[in-house]
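Student: Below are the sequence and a predicted model for it; my questions follow.
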Amino acid sequence: MRLKHVTVSKYKSFLTAQDVEIEEGVTRLVGKNESGKTAFLEALAKFNYFDPKDERFSFDKTRDYPRNELKPYEQKNPENDHKVIICVFELENDLLESIKNDVGDNVFTQKTITISRQYNGTLVYLDLKVNQLAFNKHFLSKYTVPTEKQSTLEKSATLNDLYESLSVDADLKSIANTLKETYIDKAFPKWSNSLEGYIAKVFISPNIPEFWYFDEYFMLPPQISLNKFQNKKIDVNFTQEQYDISSALFSLAGVDVSKLITDNNHEAFISELEATSNSITDQFLEYWSTNSNLEIQFEIQTVPNDKLLNIRIRNTKHRVTLPLKNRSKGFVWFFSFLVWFSRIESHENVIILLDEPGLNLHADAQNDLLRYIDEKLAPHYQVIYTTHSPFMIDSTKLHEVRTVYDSNDAKIGSLISDALEEKDSATLFPLQAALGYDIAQNLYISPKNLLVEGVADLVYLTLISDRLRVLGKNYLDDDITIVPVGGLDKVATFISLLRGNKLKVSCLLDTFTDQKGKARMKDLIQEKIIKDNKVIFFDEFTSPINPSEIEDMFLPEEYIALFNAEFSEFADINVGEISPNYSVIQQINKIIGVKRFNHYRPANYLSKNPQIIESLSDITLNKFSEAFERINKALK
């Protein structure tokens, strides 16, 4: 089962219900400190924590319900049954096939299932539905039932009704007992529909993903008192989190602490610990470019009434060792994370929650951690992490970002939205910074910006604007900067982020052929992030060609001449092969048999041959002149 959607409400700072779409791989929550990022991860962890005995990850209305609303809630809701978190899961095909093989075709056909966790701890299945009649037919087909009774039995409304009908007939009582033992007795008790209860208990419940949570508090302590560990003496110097991470280390190494305490020969135990640490260190150094000369070492120190395990870090280059606490927090965090992660590494049905991962890491090391998440974790697990660092955001994956913002409204609380919908400039800052490198490589941002798909658009528009200026026709205003965003799918993101800096933005775009991209643009317009009249498409000037691209602004013979002159590797295309009613790019692709050629090369050829620009037809120039008039007006 994969998590698809989460709704959280009435939990700490989340005063109103917040709906969050979850990515199949990595979902990245970005927001300022105290915005509610950690609260969201906590609520998720408490939905189904991997260690059910850990009371820190169970809901408590006194601790978790919004404080200002707690008393009215307690008075109106003594059952404490508020659905604090609702998760929508997608069932994978193997699980659906197992259910079908058990209960029959067309009995349970849902691709998704919605489950909530209440403040009282109860899991509630909100939308589980079955086709009882299809089950009856499937079940009875396994047995010999008199024809005159078959029809009546198949119409039974529930498993219990079917059982009662079978039980009253002595000849069918054994079938009734099989039904009861196989399905009714194995269903969740007190379910009004036993078949739903059976599917929920036998198939859904065991496959609900567990949530695994890690933050900076789960750090390996530099020194572990073995007596405190064995007796689980939790105090300010040995916290519950330190106990948990220490337990993970001993478990991973296969070390029996009670034997370690009583045995006077510690070498075998140290050997096991170091073998484990070496294995983790090798894995960790693959994603730790900062310093490859570090390794973990252990030593046992005997003190009165106790033994201490000291953890030290050796620098093999400088040949010195220091206590763990004297090394960088970033190194200790990363190593501790790998130790803690070892507890669940063998489990596939786990969703990983990371709160501010790599907070103490240098920018390069954060990039290493980001690479580790994307390359090592995401292929096997869903990962949800929080950050306010631009170095923990991949600018090519901004669609995976959700922003968390504290509205400061006592009735609304924290808000979660897609990055495109966020309006708070401080919340957007990490995303804008993450885009900085891409922007620096491609463009200069000005107060007025015209977004286009790629560099070819920039070249064409610049060259033809200059030609139109000479001819005294409409050209692109001098204070407008053309911004190639690197692909049509990035346009919506750039619009949102540039708007966050209060810049004027318009765009001149190819016709959307991807429905998802079209929907994202429509959402921006509906959210009033950009006005409808500032989104301009080439097909407004190229009728009857639709969909169209900038190349369709030229007469077919003009663009084919550019293509033939630039691409010697392809046979020349006869303009007679090109219909003036359809996109020239799509037709060229079909003729040359490739999905996409380099659109920049014909534009570059045009820039090197100014005489071609001077020979462009009035029809072509007038199309561009009309487009520039629209753009200038949109950015006034």
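Tutor: Cool, got the structure.
Student: Please count neighbours and contacts with C-alpha atoms only from this point.
Tutor: Fine.
Student: Endpoint to endpoint, stretch 591-606 covers what distance?
Tutor: One end of stretch 591-606 sits 22 Å from the other (Cα to Cα, to the nearest Å).
Student: Kindly report the same for stretch 24-43.
Tutor: Start-to-end, stretch 24-43 (Cα to Cα) is 19 Å.
Student: Contacts for that stretch next, please.
Tutor: 2-4, 8, 11-14, 57, 85, 213, 353-355, 374, 378-379, 381-388, 393, 400-406, 414, 426-428, 430 (Cα atoms under 8 Å, 6 or more residues apart in numbering).
Student: Likewise for stretch 223-231?
Tutor: Contact with stretch 223-231 is made by 234, 243, 246, 257-258, 261, 306-311, as judged by Cα under 8 Å, 6+ apart.
Student: Relative to its centre, which residue of this structure is most distant?
Tutor: Ala170 (57.2 Å; Cα atoms, centre = their mean).
Student: what's stretch 287-304 in contact with?
Tutor: Stretch 287-304 is contacted from outside by 266, 270, 273-274, 277-278, 281, 285, 307-317, 364-365, 368-369, 371-372, using Cα under 8 Å, 6+ apart.
Student: And here is the other one:
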Amino acid sequence: MRLESFRVWNYRSINDSGEIAVSRITSLLGRNESGKSNLLRALHSLNPIDGFEPLKPIKDFPRHRRLEECKEDTPVLSTTWILDDDDKETLLEKLPRATEIFKVIIDRSYGINRTVSFPELKSIHFDDALIKNKVKKVAAAVRAAAQKHENTSLDTAADAFEAAASVTTVCETWATQAAVAAKSLRTALAGVDAELTDKQEEMLSELEDLANSIASDKDALQNAKSWVISSIPKFIYLEEYPELKGYQDISTFLQRKSQNQKNEADKNFEKLCKVAGLNPERLQEHLSQNDHETRNQLANRASAVVTAEIKRLWKDRPLKIRFNLDAQHLETIISDPTSTYDVEVNLNERSRGFQWFFAFYITFSADTDGGRAENAVLLLDEPGLYLHARSQSDLLRHFEDDFSNQIIYTTHSPFMVPTHALDSVRTVNIAEDTGTTVTNDPAGDARTLFPLQAALGYDLAQSLFIGHNNLVVEGVTDFWILSAVSAYLSEKGRTTLHPELTLTPAGGAQKVSYMVALLTSESLNVLVLLDTERDSKTTKEELLKAKLIRDQNVVFVSEAFVSPPKEADIEDLMDTAVYESLVQESYRTELNGKTLQLNANIPRLAKRIESGLSELGIPFHKTRPTRLFLKKMASEPENVLPEQSLEKFEALFALINERLDKQLVRVSKPFEG
């Protein structure tokens, strides 16, 4: 089974989280104290690895509500699961009418019970009119046989059958009565050696099959639900890195193990031994036999196995793992190989970041490589918190490449945001009146969205040198709008930006020169798209004066107009009424009860909006109407991009493509040839 979505109610900071879609790897992004951990804890409670238990109202029920409101049946969690082919086959064996079941819903409340439902399960077809018609025909056939055999007992049996099998008010009651009556009828027919015609026999068999299926369905349904409960993947919740000591006393460990008194560190030491291929009992046995050579060979092999994996996964710098056996003790030593010598340090003395990564690798490798977590859902609270930024990115790749498990993790780090799979990011917000809520599309306040914005910015910066042909635009909203419109025009088979052109937002007009210098220093083809206004013209002059770019490689937005205006932004390519409506909708709360007055004498639309909002004491952020524009582009593009706007964008794209084509026929360096 694969988790498709979940929803949390009445749990700590959560009144109603909303439906949360789940991918193979899902990131819950939110600021501190937004309730991210509570979402994981609630989900974990469905089937924890240590066993299902009732929740504790005093601890888990929202503190701002009266404790008397919390009952055993107060809902906490609803989960929707997708069945794989094997699941569907097993379910069909348990419940024959589950032929069209692809999903199952599993809920839990504060009590000890979990409930299962099949949203796609169709009820048994029960047509009372058709049933009564068949019953009458069968009864009539039996009465005819009674006359033929001159047997009154058949008449009596036919009457009893019709009376019992014609009562169809409650299908379960009918099934019980009809099954008994049909059996009696067959006994009566056999008693006088009477037979029904094939058609009559078929109708009686259909009635019997229907009665038997209804009668057995209750138990079959219960068996199916019990099977579902037993098949729920285990949830493993990790909020701190597991305790894994760098110095182990094997003898003491074995003693505690024999007395069934293992602590958490002992359990994690067992996992280390499993991953490394070490057997503590055998190590002690070789020690008692003074077979130090074999012990050292085993330790050496284990060191090589773990070192190979750590080198593959830990990208910060190459490290070597060595397991050193000293009598009763096993020491885990980490070294930084250099060209001349190795600096060896005990695991306990390494950075917290590496200790977390090493413990995470050991414990989950042990559990997912044929261990108890092989079919588990991993719930990770702020994984990699102590890791360097690049190492956090490596951890994400580790999740994707080395796990088949579903993983749901929380973060507020930009480097744990999967920018290549933003559809797997869920934003977690908290408000005083609604509590913790989750949106499947990025939404929230500035603090909530900052890691996402930072991640996108970082990802763009890291990918600058991937594209050989670059179009530098002033800001991220320009990037959003141009990318979305170009993609839409591509779907329509119309003029789009050149497919080999990489859009690069500079982060503001004042940073365009720096971005161009950075790109041209790598001998990349660079075009610049600037708003048409005084500062942008100054930027062009600076670029030309510094010989960073040719005159033809600078494009102004106004050049997309048939009659070029003196000033224009990207937003001026959009329909004025459409953009104003986007502003009204995205600023609905701030504008409640207020009238936005726009000065038609201000030439640029965005500046006109900014001035009007400023008079009302409202700061203007272009990202707000632009995000709404992107949302509407996904659902109603024709309403935000009328034909006149499309033609302006097409004109701009055609101009940019023309300038790029001219650049491509030149030699690679900007001022050669």
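Tutor: Yep, that arrived. Note that the structure is a prediction, hence the values are computed from the model and not measured.
Student: Restricted to helices, list the contacts of stretch 24-43 of the first structure.
Tutor: Cross-referencing those against helices under DSSP state H gives 426-428, 430.
Student: Only whichever of those residues are buried, select them in ChimeraX.
Tutor: Command for ChimeraX that selects the buried part of these, burial taken from 16 or more other Cα atoms under 10 Å:
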select :427,428,430
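Student: ranges for the helices of the stretch 301-450 of the first structure?
Tutor: 329-341, 363-372, 425-442 (DSSP state H, counting those that start in this stretch).
Student: mind listing what's buried in the longest one?
Tutor: Of the residues in helix 425-442 of the first structure, those buried under the neighbour-count criterion (16+ other Cα under 10 Å) are 425, 427-435, 439.
Student: Same question for the second one.
Tutor: Neighbour counts over helix 363-372 of the first structure (16+ other Cα under 10 Å) mark 363, 365-372 as buried.
Student: Distance to Asn68 of the first structure added to those, as CSV?
Tutor: Putting these into CSV (distance: Cα to Cα, whole Å) gives the following:
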residue, distance to Asn68 of the first structure
Ala363, 40
Ala365, 41
Gln366, 38
Asn367, 41
Asp368, 42
Leu369, 39
Leu370, 38
Arg371, 42
Tyr372, 41
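Student: Give me the mean deviation of the helix or strand hosting Asn160 of the first structure from the second structure.
Tutor: Per DSSP states H and E: Asn160 of the first structure is located in helix 159-167. In this overlay with the second structure, the average offset of helix 159-167 of the first structure from its partner residues is 6.2 Å by mean Cα distance after the TM-score superposition for the first structure.
Student: Centre of the chain to that helix, how far?
Tutor: Offset of helix 159-167 of the first structure from its chain centre (Cα atoms, centre = their mean, to the nearest Å): 46 Å.
Student: ok, residues contacting it?
Tutor: Counting by Cα under 8 Å, 6+ apart, 132, 136, 153-154, 156, 172-173, 175-177, 179-180, 184, 193-195 sit against helix 159-167 of the first structure.
Student: can you name the two of these that are farthest apart?
Tutor: The most widely separated members of those, counting by Cα to Cα, are Leu172 and Asn193 (22.2 Å).
Student: follow-up on the earlier one: which positions within the helix holding Asn160 of the first structure qualify as buried?
Tutor: Buried residues in helix 159-167 of the first structure (16+ other Cα under 10 Å): 159-160, 162-163, 165-167.
Student: my guess is Glu264 of the second structure meets Lys245, correct?
Tutor: No. Counting by Cα atoms under 8 Å, Lys245 is not a contact partner of Glu264 of the second structure; they are 10.6 Å apart.
Student: is it true that Val438 of the second structure touches Ala431?
Tutor: No. The criterion here is Cα under 8 Å, and Val438 of the second structure misses it with Ala431 at 11.4 Å.
Student: neighbour-wise, which of these two wins?
Tutor: Using other Cα atoms under 10 Å, the more surrounded residue of Val438 of the second structure and Ala431 is Val438, with 29 against 10.
Student: Next, find the distance separating the more buried one from Trp480 of the second structure.
Tutor: Val438 of the second structure is 23 Å from Trp480 of the second structure, by Cα to Cα.
Student: cool, Asn375 of the second structure as well?
Tutor: Noted for Asn375 of the second structure: a distance of 39 Å to Trp480 of the second structure, by Cα to Cα.
Student: Who has more neighbours out of those two?
Tutor: Of the pair Asn375 of the second structure and Trp480, Asn375 is the one with more neighbours under other Cα under 10 Å, namely 20 against 17.
Student: residues in contact with the more buried one?
Tutor: 233-234, 368, 405.
Student: how far away is the closest residue in space to Val167 of the second structure that isn't next to it in sequence from Ala163 of the second structure?
Tutor: Distances taken as Cα to Cα, 6 or more residues apart in numbering put Trp174 closest to Val167 of the second structure, at 6.2 Å, once the chain neighbours are dropped. As judged by Cα to Cα, Trp174 of the second structure and Ala163 of the second structure stand 11 Å apart.
Student: all helices for the stretch 501-636 of the first structure, in order.
Tutor: Using DSSP H, counting those that start in this stretch, helices in the stretch 501-636 of the first structure cover 515-526, 556-566, 584-592, 600-608, 610-614, 618-634.
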